[in-house]
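Colleague: Fold the following.
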Amino acid sequence: MTLELNCTASTAEQLNSLLTQIMENFSVSDHEGPLTDEVEAFLNEQEHLTVRRHGDTVVASTDFGKPSRVILAGHLDTVPVIDNFPPKWLEPGDSLIREEIAHAHPEDRVLWGRGATDMKASDAVMLYLAATLDGRTPETTPKVDLTYVFYDHEEVVAEKNGLRKVVEAHPDWITGDFAIIGEPTNSGIEGGCNGTIRFDVVTHGVAAHSARAWMGENAIHKAADILNRLNAYEPATVNVDGLDYREGLNATLISGGKGTNVIPDECRVHVNYRFAPDKSLAEAKALMMGADAGAELGNGEHVATGGVFEGYGIEMKDESPSARPGLNAPLAQDLVRLVKERTGRDPLAKLGWTDVARFSQLGIPAVNLGAGDPLLAHKHD
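Modeller: Model (predicted):
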């Protein structure tokens, strides 16, 4: 399959065609390669672009001699499918169309399938812009130079993230004055993002036969206190640069035990803390486990010296920093005014983690702006 753009079709038809084509490419994390090949080939056909590839990340840049450069970035991978691949276009009245969507768009077809919202619709827009903003006429010459980044492994642990890898290997490819991440935002601006840390809270016991339980100590029972602490915790809503970021602290996995007749000697509660951009990674970790616990990625279990889980074993699993809104940059202000003019919407806070945080670390102001309802991201329909 080769991505194609029919230049004689209408803009809507071209966008729908590109979206359909990339939706038909299975690209669950770890399987992005074939879609990346298609994207690379499509971009190489555009004579005005310089195209580079690192792993399964493709970077394409214009060189129109403009004084400023804007980066448009989007990930190609999706979360695992749940009976929602291959995609299909649903005609008006189809029972698979969500009620609120049918009400808002009663006469429109709806593209159904994994990745439509997060974030292949935005990828299609980026591919369309990459092909059509070619600098050949005043109408197709942007006011800024553009860098398009299509990357892999956004939906999994940070160490696999393709954008992270290309920044580390080729920092000169990712330079600019402003960046837009095409994560789903209902076409409104969402500034900054919450940071995230994931870690196991560990209890230890003594194994024994369940018929003689008094000979052991039940690690799963000990985990009850961990769950009580989670239930008692009240997540904050923090205002940062005029935007409200709602934090979250949740157990997302729990594991323990080695047999149905064995008292478990270990239990692990996997916890995810989403923290506002008023905190650094170190400050967020200190709130959970104390400032001097010593728990870092890859260094095993350490005892929490303070914080919510004081006294328990902690093993870090993943961490990504937060990002402030970045709306004070001149290009960001221009975008805020444009979106307000077109949609009437003011910027909101991005509650999930996105790669705006990576751009923030590079000193590049960045926002989230993309097609799709963020409330539908990762849902099976």
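Colleague: contacts, neighbours, all on C-alpha from now
Modeller: Will do.
Colleague: Excluding chain neighbours, what is closest to residue 28?
Modeller: In space, and not counting its chain neighbours, residue 28 is closest to residue 78: 4.6 Å by Cα to Cα, 6 or more residues apart in numbering.
Colleague: Wait, that neighbour touches residue 116, no?
Modeller: No. Contact criterion Cα atoms under 8 Å: residue 78 and residue 116 do not qualify, at 9.4 Å.
Colleague: Residue 220: helix or strand, and which one exactly?
Modeller: Assigned by DSSP states H and E, residue 220 falls within helix 219-222.
Colleague: Do you have the helices of the stretch 151-300 of the chain handy? List them.
Modeller: Counting by DSSP state H, counting those that start in this stretch, the stretch 151-300 of the chain has helices at residues 162-169, 219-222, 224-232, 281-289.
Colleague: how far does the second one sit from the chain's center?
Modeller: On the basis of Cα atoms, centre = their mean, to the nearest Å, the separation between the geometric centre of helix 219-222 and that of its chain is 34 Å.
Colleague: Can you give me the buried ones in it?
Modeller: 219-220, 222 (16 or more other Cα atoms under 10 Å).
Colleague: The structure of the following sequence is requested for comparison with the preceding one:
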Amino acid sequence: MTVRELTRELVSIPSHDDETAAGDVIEAWLRRETDAAVTRDMAGNVIARKGTGDRTLALVGHHDVVEPAASQVETASETPTGDFEYVVEQRDGRLYGRGAADMKGAVAAAMLAFRDSDPSPAGELVFASFVGEEVGGVGAQHAIEHGFSPDYAIVGEGSTGYSSPGVTDVAVAHKGRRGSTITARGTAAHASEVDAGENAIYRAADAVDLVRTLETPAIDVAGETLSGSLAVTEIEGGSAMNVIPDRCTLTVDERTVPGERAALERVETLEGVTWTVEQDLPPMRCTDEAFAEAVRKAADAAQSGTPALVTKPHATDAGWLAQAGCECVIYGPSEPGEAHTDTESVSLAVLERCRETYRRVAASWL
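Modeller: I've put the predicted structure just below:
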């Protein structure tokens, strides 16, 4: 089976609200095509292992996708089984379909590389495809909580076209995302008696002013400056035009970098203001230069362009793995602007490049 055939099969399987069917196919393929120890955990993650050495390298992906556009779905009446499927089309050297870029193509490339690799007695090779990456990394967190702890990992999220068009680079760091809510509380009163109440919107405005003064950390990595950011993105408060509001909420989107965070907790020094973290996706940075360079050399040997060490702006499951102590890099076929689009696609040549790079790293690093 070629990477094109396997990608096409995986992309056709709906997995935006239930990853079970895609996980079934991945698990069955691994059991049929390899002699690895294959497991399926309670979350639905599919994990396969071979080799018994002390050094562990994992090829990591996810088989959930975001909701497809109507144009990316075939209706039940159009499919042989009577069940709906995702539309998959091939043209101009690319496969089009929901999940082709993010990231079933990389999963297929990793499956084939895993099958074709024979780790030395010094190492263990692991394949893992997680569920729930698109909703905060719930699959990765479950796996880590239940003992998934490779020493090194290549996460197949997109790294193509960062240094120059068509080149698949090696991302050694990415930002995280912390989403939080600031709640300002006051005392309601009739608007004709302003001094009888405490205006929660005014207190929220004070919080906004404070947020705008906060410094966001930045780090230098791979010759780039990776900078954090803060933005107040939503506001809700008040009940009527003639009532002093007793409650106002703000949401804040924060992009984090490895190391320090913006001091958002300072808003709680304001009277009547509390701060609650709703989501905290960790950033990632590879600190093992030898591993990053080994992946870059393998990538260089697998393509005509010259790959670079780069950074990514988006959070991935690599953040959870790095937080647990795994040295991670990102290497995958998706290009900037492809994921989550109505015309999502992936280059077949780059999929083959990724398969070969994963195989080369497994052979050299283990």
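Colleague: hmm, back to that, mind checking which of the helices of the stretch 151-300 of the first structure is nearest residue 16 of the first structure?
Modeller: Residue 16 of the first structure lies closest, by Cα to Cα, to one member of the helices of the stretch 151-300 of the first structure: helix 162-169, at 26.3 Å.
Colleague: ok, and what's touching the closest one?
Modeller: 54-57, 151-154, 158, 173-174, 358 (Cα atoms under 8 Å, 6 or more residues apart in numbering).
Colleague: quick one: the residue mapped onto residue 286 of the second structure from the first structure from residue 335 of the first structure, how far?
Modeller: In the first structure, the residue matched to residue 286 of the second structure (TM-score structural alignment) is residue 325. As judged by Cα to Cα, to the nearest Å, residue 325 of the first structure and residue 335 of the first structure stand 13 Å apart.
Colleague: Among the two, which residue is more densely surrounded?
Modeller: Shown here are residue 325 of the first structure and residue 335; by other Cα atoms under 10 Å, residue 325 has more neighbours (27 against 17).
Colleague: Pull up the distance across stretch 242-258 of the first structure, start to finish.
Modeller: 50 Å.
Colleague: where do the strands sit along the stretch 201-350 of the second structure?
Modeller: 218-221, 224-227, 229-237, 243-244, 247-256, 273-281, 284-285, 309-312, 327-330, 345-347 (DSSP state E, counting those that start in this stretch).
Colleague: Reformat those as TSV; add mean neighbour count and distance to residue 190 of the second structure.
Modeller: Output for those, formatted as TSV (neighbours: other Cα atoms under 10 Å; distance: least, Cα to Cα, whole Å):
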stretch	mean neighbour count	distance to residue 190 of the second structure
strand 218-221	14	46
strand 224-227	14	45
strand 229-237	15	15
strand 243-244	21	5
strand 247-256	22	14
strand 273-281	16	22
strand 284-285	27	50
strand 309-312	23	50
strand 327-330	29	57
strand 345-347	26	57
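Colleague: Format those as CSV; extra columns: distance to residue 124 of the second structure.
Modeller: Formatted as CSV, the strands of the stretch 201-350 of the second structure follow (distance: least, Cα to Cα, whole Å):
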stretch, distance to residue 124 of the second structure
strand 218-221, 29
strand 224-227, 33
strand 229-237, 39
strand 243-244, 64
strand 247-256, 32
strand 273-281, 28
strand 284-285, 23
strand 309-312, 25
strand 327-330, 15
strand 345-347, 30
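Colleague: Can you say which of those is nearest to residue 211 of the second structure?
Modeller: strand 229-237 (7.8 Å).
Colleague: Tell me what angle that closest one forms with strand 247-256.
Modeller: For strand 229-237 of the second structure against strand 247-256, the angle between stretch directions is 160 degrees (axes from the mean of the first three to the mean of the last three Cα atoms, to 10 degrees).
Colleague: What lines up with residue 257 of the second structure in the first structure?
Modeller: With TM-score structural alignment as the criterion, residue 257 of the second structure matches residue 276.
Colleague: Tell me which residue is most central in the second structure.
Modeller: residue 316 (2.4 Å; Cα atoms, centre = their mean).
Colleague: count of neighbours near residue 12 of the first structure?
Modeller: 8.
Colleague: meant to ask about residue 88 of the first structure
Modeller: Here the number of neighbours of residue 88 of the first structure (other Cα under 10 Å) works out to 14.
Colleague: Residue 86 is in contact with residue 73 of the second structure, correct?
Modeller: Yes. Counting by Cα under 8 Å, residue 86 is a contact partner of residue 73 of the second structure at 4.4 Å.
Colleague: So between these two, which is more surrounded?
Modeller: residue 86 (23 against 18).
Colleague: Do a quick rundown of the strands in the stretch 101-250 of the first structure.
Modeller: Using DSSP E, counting those that start in this stretch, strands in the stretch 101-250 of the first structure cover 110-112, 145-151, 178-181, 190-191, 195-204, 208-209, 237-240, 243-246, 248-256.
Colleague: In the second structure, which helix is the longest?
Modeller: Determined from DSSP state H, the single longest helix within the second structure is helix 348-365.
Colleague: Buried residues of it, list them for me.
Modeller: In helix 348-365 of the second structure, counting by 16+ other Cα under 10 Å, buried: 348, 350-363, 365.
Colleague: Could you list every helix and strand that that helix packs against?
Modeller: helix 3-12, helix 105-116, helix 289-301 (3 or more Cα pairs under 8 Å, 6 or more residues apart in numbering; DSSP states H and E).
Colleague: After the shortest one, which helix or strand is next?
Modeller: If I follow you right, that is helix 3-12 of the second structure. Taking DSSP H and E, what comes next after helix 3-12 of the second structure is helix 20-33.
Colleague: how about the helix or strand following that next one, which residues of the first structure does it hit?
Modeller: Going down the chain from helix 20-33 of the second structure, the next helix or strand is strand 37-40, by DSSP H and E. Mapped onto the first structure using TM-score structural alignment, strand 37-40 of the second structure spans residues 50-53.
Colleague: can you list the residues that contact that stretch?
Modeller: 40, 43-44, 58-62.
Colleague: Give me the mean deviation of it from the second structure.
Modeller: Comparison of stretch 50-53 of the first structure with the second structure after fitting gives an average deviation of 0.9 Å (mean Cα distance after the TM-score superposition for the first structure).
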